[in-house]
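Asker: Here you go, sequence then predicted model.
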Amino acid sequence: MNPPITLIPGWRLGRGPLAPLANALGAEWYDLPGYRETPFTADFADAVTRLIATVLPGTVLVGWSLGAMIALAAAARAPHHIGGVVVIGGTPSFVTRDGWSHGLTPEALAEFRAAIAEDEPAMLPRFVGGFNRGEPESKTLTAEILATADPAPSLEILLAGLDWLATVDLRAELPSITTPVLVIHGENDPLIPCAAGEAIAQNVPQGKWLPIPNAAHAPFLRHQATIVEAVSSLVS
């Protein structure tokens, strides 16, 4: 029997864009704190603790973007409880730091946070359109994501997620993740550089690297079959 799979969406967009992938994988959902039925917490460590307590032993966590960061943190803390991690468009550190150049500058993220606080609805199309740059069908993909995105949670919840992106640094925890980790990354991702995902695969003991050519930050939209095959190989 294959292990259970739980899919964790990324910041702001919720389940909608990932629904076809979840159906294809037969995955359950674990929403970010404050989204849908998941209780809100502004504390990242508390969010990780709650995730571990919720999923069954041996669960394979499939996380997209911010969801991937929570999945990795859970695997680092509870390697005997988490059966595997699939990272889609993920990074150990969203912003640049000393010794880490594969991210957004803290200043750029702070500017984005301020713009979200001022007018989130106006910023959403710019955000989605921006991370689809590099896709052959970028405008079509952007329209699809905007049409399927879940309603926005409260501004407090959105800003808490951006604060996590500004502060969380998982680089030191990667070697302690002993469960298998499959890292899937669009080669043309303009939001999280491909090198960030590759660094995850290189620094966990059981890492596998799967770059997706001609894909940006949401490779599951046009490369679902490739992703499902790779995930199935991991869990079988």
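Answerer: Nice, thanks for sending it over. Residues are numbered from 1 along each chain as shown.
Asker: only C-alpha atoms for contact and neighbour calcs from this point on.
Answerer: Noted.
Asker: Show me where this structure has its strands.
Answerer: When assigned using DSSP state E, the strands of the chain occupy the ranges 5-8, 28-29, 59-64, 82-88, 181-186, 207-212.
Asker: Spatially nearest residue to residue 11, not counting backbone neighbours?
Answerer: The shortest distance from residue 11 to any residue other than its chain neighbours is 5.9 Å, reached at residue 66 (Cα to Cα, 6 or more residues apart in numbering).
Asker: Now for the closest residue to residue 26 other than its chain neighbours, how many residues are close by?
Answerer: On the basis of Cα to Cα, 6+ apart, the spatially nearest residue to residue 26 that is not a chain neighbour turns out to be residue 5, at 7.3 Å. Residue 5 is flanked by 25 other residues according to other Cα atoms under 10 Å.
Asker: can you pull the contacts of residue 88?
Answerer: If a contact means Cα atoms under 8 Å, 6 or more residues apart in numbering, then residue 88 has 62, 63, 64, 65, 68, 183, 184, 185, 219 as its contacts.
Asker: I figured the second one hits residue 5, correct?
Answerer: This means residue 63. No - contact status for residue 63 versus residue 5: not in contact, 10.5 Å apart, counting by Cα atoms under 8 Å.
Asker: how about the helices in the protein?
Answerer: In the chain, the segments counted as helices under DSSP state H are 19-25, 44-54, 66-77, 106-131, 138-148, 155-167, 194-203, 224-235.
Asker: Generate a markdown table for the ones you listed, with distance to residue 211 as supplementary columns.
Answerer: Below are the helices of the chain laid out as a markdown table (distance: least, Cα to Cα, whole Å):
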| stretch | distance to residue 211 |
| --- | --- |
| helix 19-25 | 17 |
| helix 44-54 | 27 |
| helix 66-77 | 16 |
| helix 106-131 | 16 |
| helix 138-148 | 18 |
| helix 155-167 | 23 |
| helix 194-203 | 8 |
| helix 224-235 | 10 |
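Asker: most tightly surrounded among those helices?
Answerer: Across these, averaging neighbours per residue (mean count of other Cα atoms under 10 Å) puts helix 66-77 on top, at a mean of 25.
Asker: How far does it sit from its chain's centre?
Answerer: Computed by Cα atoms, centre = their mean, to the nearest Å, the separation of helix 66-77 from the middle of its chain amounts to 9 Å.
Asker: tell me which strands and helices it is in contact with?
Answerer: Helix 66-77 sits against strand 5-8, helix 44-54, strand 59-64, strand 82-88, with contacts defined as 3 or more Cα pairs under 8 Å, 6 or more residues apart in numbering; DSSP states H and E.
Asker: second one coming, line it up with the first:
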Amino acid sequence: MFIMGLGYPSAMWHRTRPALAARYRTIALDNRGAGRSDTPPGPYSIRLMASDAAAVLDAAGIESAHVFGVSMGGMIAQEFALQYPQRVLSLILGCTAAGGPTAVRADAEATRLLMRRDKMSSEDAAEAAVPFIYDQSTPREWIEEDLAIRRPWFPSPEGYAAQLQGILAWEAYSRLAQIVAPTMVIHGESDRLVPPGNANLIAERIPGAKLVMIPRASHLFLTDQPEAAHRAILDFLAAQSAATTAGKDRERAEGQPLGDSSSQNFGEEEKASC
């Protein structure tokens, strides 16, 4: 299950879904206030948006899934893993933070852009964000592809503000040690919006978490370095499948009853239930 970031539509998984679809069923949800989902009155708490993700799995008839969230979506994924641990086969946290006073803040220019977003047109805001979310080595045509995909789904000012309020009010750092799912934390080394120090903080707190830093990649590391990012993600998922198979083989050898044999999912595209 893919969970996108602040104001972004699920369509922005356009590079990653095809890379994983050959091996996994995939679901990409639109958070409330973004994409094709409704924009009810805010604010939207991160916990509320995690419950939306659970509702998407319910609607698709999926009991458990690998969960991959980026940016705000990574916050929702953390909360989902805390609230619904039995539903998380593994957890991938991309370009995200754990909130609270320990979080490493965006640089001053990026922070000013976030705070004045409501005074800019969607087109101007998207272009102004480019230096903060893409690495300088990324081809402009890749950036244009992203902008073309986002353009029909730019969020309303109300939806953007409601999501941002949820981010500012949320904290999970003090609870990260409670996450039991196998976890990979993946981050671009040049991220100015959510500095990579946040990845270190998260990986240090979640038991057994794997940390992957992507060189020449910023906040949108899936666009900056898609091959490197997808390789790391697929390797991590393959390791989880291998561990599950090994565990079942041990159970058979020991004559123990097998655990849940439900299929592994990232899911199929659904709207969040708002």
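Answerer: Everything's here; your move. For clarity, every value in this text was computed on a predicted model and none was experimentally measured.
Asker: List the TM-score for the superposed pair.
Answerer: Structural agreement between the overlaid chains, expressed as a TM-score with TM-score structural alignment, normalised by the length of structure 1, amounts to 0.84; 225 aligned residues with a Cα RMSD of 2.4 Å.
Asker: re the thing from before, for the residue nearest to residue 26 of structure 1, what are its contacts?
Answerer: Residues near residue 5 of structure 1 by Cα under 8 Å, 6+ apart: 25, 26, 27, 28, 59, 60, 61, 62.
Asker: can you tell me which residues contact the counterpart of residue 84 of structure 2 in structure 1?
Answerer: Under the alignment (TM-score structural alignment), residue 84 of structure 2 maps onto residue 78 of structure 1. Taking Cα under 8 Å, 6+ apart, we find residue 78 of structure 1 in contact with residue 52.
Asker: How about residue 43 of structure 2?
Answerer: Residue 43 of structure 2 sits next to 161, 162, 163, 165, 166 when contact means Cα under 8 Å, 6+ apart.
Asker: That one and residue 32 of structure 2, how far apart?
Answerer: When distance is defined by Cα to Cα, to the nearest Å, residue 43 of structure 2 is 10 Å away from residue 32 of structure 2.
Asker: how many other residues sit next to the nearest residue to residue 181 of structure 2 once chain neighbours are set aside?
Answerer: By the measure of Cα to Cα, 6+ apart, the closest residue to residue 181 of structure 2 outside its immediate chain neighbours is residue 90, 5.2 Å from it. The tally of other residues near residue 90 of structure 2 (other Cα under 10 Å) stands at 22.
Asker: re the thing from before, am I right that the residue nearest to residue 11 of structure 1 is in contact with residue 12?
Answerer: No - under the criterion of Cα under 8 Å, residue 66 of structure 1 lies out of contact with residue 12, with a separation of 9.7 Å.
Asker: Would you mind finding the match for residue 171 of structure 2 in structure 1?
Answerer: Using TM-score structural alignment, residue 171 of structure 2 sits opposite residue 169 in structure 1.
Asker: just to revisit the earlier point, show the buried residues in the contacts of residue 5 of structure 1.
Answerer: If you count burial by 16 or more other Cα atoms under 10 Å, the buried members of the contacts of residue 5 of structure 1 come out as 25, 27, 28, 59, 60, 61, 62.
Asker: give the contact list for residue 197 of structure 2.
Answerer: Each residue near residue 197 of structure 2 by Cα under 8 Å, 6+ apart is listed here: residue 104.
Asker: What does it correspond to in structure 1?
Answerer: Alignment of residue 197 of structure 2 against structure 1 is given by TM-score structural alignment, with residue 195 as its counterpart.
Asker: Look up how far residue 52 of structure 1 lies from its match.
Answerer: From residue 195 of structure 1 across to residue 52 of structure 1, the span is 28 Å (Cα to Cα).
Asker: Residue 245 of structure 2: how many residues sit nearby?
Answerer: Other residues within reach of residue 245 of structure 2 by the criterion other Cα under 10 Å amount to 12.
Asker: Which element, helix or strand, includes it?
Answerer: Counting by DSSP states H and E, the element that carries residue 245 of structure 2 is helix 226-254.
Asker: ok, then the element right after that helix?
Answerer: Moving toward the C-terminus from helix 226-254 of structure 2, the next helix or strand (DSSP H and E) is strand 265-266.
Asker: other SSEs contacting that next one?
Answerer: In terms of contacts (3+ Cα pairs under 8 Å, 6+ apart), strand 265-266 of structure 2 is packed against strand 25-26, strand 65-70.
Asker: Read off where it ends up in structure 1.
Answerer: Using TM-score structural alignment, strand 265-266 of structure 2 pairs with nothing in structure 1.
Asker: got the contact list for the next helix or strand after that strand?
Answerer: Beyond strand 265-266 of structure 2 in the direction of the C-terminus, DSSP H and E gives the next helix or strand as strand 270-271. For strand 270-271 of structure 2, contacts defined as Cα under 8 Å, 6+ apart pick out 27, 28, 29, 30, 31, 36, 37, 56, 60.
Asker: which residue in structure 1 lines up with the fourth one?
Answerer: In other words, residue 30 of structure 2. Following TM-score structural alignment, the counterpart assigned to residue 30 of structure 2 within structure 1 is residue 31.
Asker: quick one: contacts for that match?
Answerer: Contacts here follow Cα under 8 Å, 6+ apart; on that basis residue 31 of structure 1 touches 8, 9, 14, 15, 37, 38.
Asker: next one: residue 194 of structure 1
Answerer: By Cα under 8 Å, 6+ apart, the residues touching residue 194 of structure 1 are 185, 186, 187, 188, 211.
Asker: how about the closest residue to the fourth one other than its chain neighbours, what does it touch?
Answerer: Ranked by Cα to Cα, 6+ apart and with sequence neighbours excluded, the top spatial neighbour of residue 188 of structure 1 is residue 216, at 4.6 Å. Going by Cα under 8 Å, 6+ apart, residue 216 of structure 1 touches 131, 132, 133, 134, 135, 185, 186, 187, 188, 189, 190.
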